[in-house]
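Student: fold the following for me, if possible:
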Amino acid sequence: MIHIYTDQNLLTAANRPHVFPLLFDLWYNKAPDPKISKHYQLTTPIEEADILIYPIAINRAITQFGVTTLKRQLQQWKTHQKPIWTYTEGDYGISLNDEQIWQFRFGGFDSLLTANTQIMPAFIPDPCSIQKTRFFELEKAKMPQIGFVGFSSTKLNVWSKALAATYYGNLKRLLGKDPTDFQGFYPAAYKRKQVLTTLEQSPLIETSFIHRDQYRAGAIAPAQRQKTTAQFFENIFQNPYTLCMRGAGNFSVRFYEVLAAGRIPVLIKTDVRLPLPEQINWDAHCVMIDTPATTARELYQFHQAISDTDFRAIQTRNRQLWQTHLTRESYFCTLHNALKSSL
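Tutor: Take a look at the predicted model:
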């Protein structure tokens, strides 16, 4: 059992969307997952706690209270000589170079992240529930079949908007109006389109791509969003492989959706850090691509080398991995088991 202290005054209804994810079960959820209750417990005396958790996303806290107030509270907590867990919501993280502070975020560049930065998976709904289907395995075909549905475009205005957004975001950071890390220019939709086009031209693989000119095809109305969501997951379930490339924050929500569906992500590596690297052998669950230009050849080689039995087995393992390590509850339970001995 890990005992946790947090500032309960900030655990309000208004702050619920911005709360440290573990606190959903420990505070807001009236029927918390029994596994969470078995591994974690809130405590009021700070002296009895093993870990101190700042209750809401620190980028939210800076917006609400200012950076000075946040730093003052963290400095006060540090006097107790206990690990402090913080969380950054959204695409971009905030780097705090302090060995006592553990930073939880969804993405970032591995070479720039501190050793005590913990990458969380995107906590997503179960694709099987969304599609009202049970998990099923696909049989191995002669050629690898790879799918993708999403925003991908080499139009100049898409590239220009990405550039303008990057400059504007970094200007806000420079002026102290945005506390998140500075970002390099990466036109995600443009890069995706380049890779997808190359794959479509390859004779080594079969592709099933739906290119969108906008995020979610610009769907706003509920019926439209439901339709585009169904197309998205149908494509994942029908293809054993799905291309996964980074978005704005150097991580891919699609990556976790593919795993949850029991399919095989083809991940273009971009100095990414994945969750729980000490507990998960990621090479056993996906096809890692170092150079985008060689994606088709590397996927073909992977597909030819894997047996029919192992091809079905990796699908089942990926579904199980999501269930046992990558849901919100299972992620924090796995983290508990890894950290308990060191606290």
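Student: please count neighbours and contacts with C-alpha atoms only from this point.
Tutor: Noted.
Student: for residue 115, give its distance to residue 251.
Tutor: Residue 115 sits 18 Å away from residue 251, going by CA to CA, to the nearest Å.
Student: the two: which is more packed in?
Tutor: residue 251 (27 against 12; other CA atoms under 10 Å).
Student: how close does the residue nearest to that one when sequence neighbours are not counted get to residue 261?
Tutor: Spatial nearest neighbour of residue 251, excluding adjacent residues (CA to CA, 6 or more residues apart in numbering): residue 107 at 5.1 Å. Applying CA to CA, the value for residue 107 to residue 261 is 21 Å.
Student: show me what contacts residue 315?
Tutor: Under the criterion of CA atoms under 8 Å, 6 or more residues apart in numbering, the neighbours of residue 315 are 137, 262, 263, 264.
Student: what's the closest of the residues you listed to residue 290?
Tutor: Using CA to CA, residue 264 comes nearest to residue 290 of the contacts of residue 315, at 16.5 Å.
Student: was I right about that closest one contacting residue 238?
Tutor: No: checked against CA atoms under 8 Å, the pair residue 264 and residue 238 is beyond contact range at 11.6 Å.
Student: more neighbours: the two, which one.
Tutor: Legend: neighbour count by other CA under 10 Å for residue 264 and residue 238, higher for residue 264 (27 against 16).
Student: this one next, for a side-by-side:
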Amino acid sequence: MTQPVRIYSDPSHATPDKRRDYLVGILKAFWGDGTNEWERYRPEHLFYLDLFELVPDIDRAEIVILPMIWNYYLRFKKMPRALHLAKQAEKAGKKICIWINGDFGARIPVSNAIVFQTSAFRSRKAFHIRIRPDNPGDLTRLYFEGSIPVRNKGPKPVVGFYGQTRSKRFWRLFLYNFWLSIAYWARLSPYEPPKPVFPHLIFREKVLNRLLASPLVEARITGLSKSTGKTMQVNPEWIHNMRDCDYVVCIRGTANYSNRFYGALSMGRIPIFVDTDCALPFHDEIDWKKYCVWVDQKDAMRIDEKVAEFHRAHSETEFVKLQRACRELWLERLSDEGFYRHFREYVLEPPASSLEDIQKEPPQP
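Tutor: The predicted structure follows:
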């Protein structure tokens, strides 16, 4: 068994009234979430106690943890406290782990930071960023008693999607994104703006319309005019849509990643991953193309052909086996426990190729 990672943090940052919303998950296992309901959620955090050892002396630690997510320090004007702990870590010769919640990264003036965020452009991915899964929860356990709803292979691939495909506020979104870009580059906002400025829904709708019009696939697509946001995991229509299809379309939203990607894998569904230069977790260790119908952005208007070709290439046995492999991958690498079980290799011992810092312009959808 691997030795727990020795971590150091400063509990004085974590006032009880802010812990539930802003304290990072690892430290909730040690300090609780500051609410009377903590005992209800405590069992979900117990695995952290096997994986991490919280030490009282920074010199004994392997790495320092910023206790609250970065959004907290920005929102409540606590940045000096965050920077002070980062300086302590630097003085002790340690890296400091920082988590950002939400769709976008942020400007972080910390030279010794390792930043956990949900999205990035792969071609621009800096060595200090670690992509973390944006999990909607263990959908198989929540809805199917822990056993994936296996589908047999039919003659035609059944493709599903449930979510926003259009917006009545297109020009408002465009102007808002344009303003966010100006604010970021003028240093009026610390958060990175959406890229591209044109709303992503144009690209998403074109791709989904291609599937709807194609005789090569059976498309079960439910398009909404509003974002489902973080409510998808409690939406039975989304769950039923995935249950009743072979493949799930996973295409970027406002940020350059897909929450559906993790939901599909957790339910043993094969993602159709439309790659818009997305950075994925463990990109050096996992051959992602083994688990997905991988569609490069330049081939997006041939998505139906790609899916049909993939479906034909797999036998009934291989098709069922791949569904189970998707579920296993989620459990072993992308669930909260699976992800943090690999913390040491992902953060403290990253492969050499993850230390590249390429600065190309990302392709524009």
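Student: trace the residue nearest to residue 251 of the first structure over to the second structure, please.
Tutor: Correspondence of residue 107 of the first structure to the second structure, assessed by TM-score structural alignment: residue 119.
Student: and for that match, the neighbour number?
Tutor: Residue 119 of the second structure has 26 neighbours, counted by other CA under 10 Å.
Student: what does residue 342 of the first structure give?
Tutor: Neighbour count for residue 342 of the first structure, taken as other CA under 10 Å: 6.
Student: separation between it and residue 50 of the first structure?
Tutor: 10 Å.
Student: same question, residue 81 of the first structure
Tutor: For residue 81 of the first structure, the distance to residue 50 of the first structure (CA to CA) stands at 10 Å.
Student: more neighbours: the two, which one.
Tutor: residue 50 (19 against 12).
Student: show me what the more buried one aligns to in the second structure.
Tutor: Using TM-score structural alignment, residue 50 of the first structure pairs with residue 62 in the second structure.
Student: quick check, that match in contact with residue 5.
Tutor: Yes: between residue 62 of the second structure and residue 5 there is a contact at 6.7 Å, judged by CA under 8 Å.
Student: map residue 15 of the first structure across to the second structure for me.
Tutor: Per TM-score structural alignment, residue 15 of the first structure is aligned with residue 19.
Student: assign its match to helix, strand or coil.
Tutor: Three-state call for residue 19 of the second structure (DSSP: H, G, I helix; E, B strand; the rest coil): helix.
Student: from residue 77 of the second structure, how far out is it?
Tutor: Distance of residue 19 of the second structure to residue 77 of the second structure, computed by CA to CA: 16 Å.
Student: these two: who's more crowded?
Tutor: Using other CA under 10 Å as the criterion, residue 19 of the second structure and residue 77 rank with residue 19 on top: 21 against 10.
Student: aligned partner of residue 256 of the first structure in the second structure?
Tutor: The alignment partner of residue 256 of the first structure in the second structure, by TM-score structural alignment, is residue 262.
Student: go on, residue 222 of the first structure?
Tutor: Under the alignment (TM-score structural alignment), residue 222 of the first structure pairs with nothing in the second structure.
Student: one more: the one 10 residues further on?
Tutor: In the second structure, the residue equivalent to residue 232 of the first structure is residue 238, according to TM-score structural alignment.
Student: ok, its match - contacts?
Tutor: 162, 163, 232.
Student: next, it: secondary structure please.
Tutor: Under three-state DSSP, residue 238 of the second structure falls in the helix class.
Student: any idea how far it is from residue 220 of the second structure?
Tutor: 11 Å.
Student: ok, and the closest non-adjacent residue to the match of residue 256 of the first structure?
Tutor: In space, residue 262 of the second structure is closest to residue 135, 5.9 Å off (CA to CA, 6+ apart).
Student: need the counterpart of residue 92 of the second structure in the first structure.
Tutor: In the first structure, residue 92 of the second structure lands on residue 80 (TM-score structural alignment).
Student: now do the strands in the stretch 101-250 of the second structure.
Tutor: Using DSSP state E, counting those that start in this stretch, the strands found in the stretch 101-250 of the second structure span residues 113-117, 129-131, 158-164, 218-224, 247-250.
Student: what range does the last one cover in the first structure?
Tutor: So the one you mean is strand 247-250 of the second structure. With TM-score structural alignment as the criterion, strand 247-250 of the second structure aligns to 241-244.
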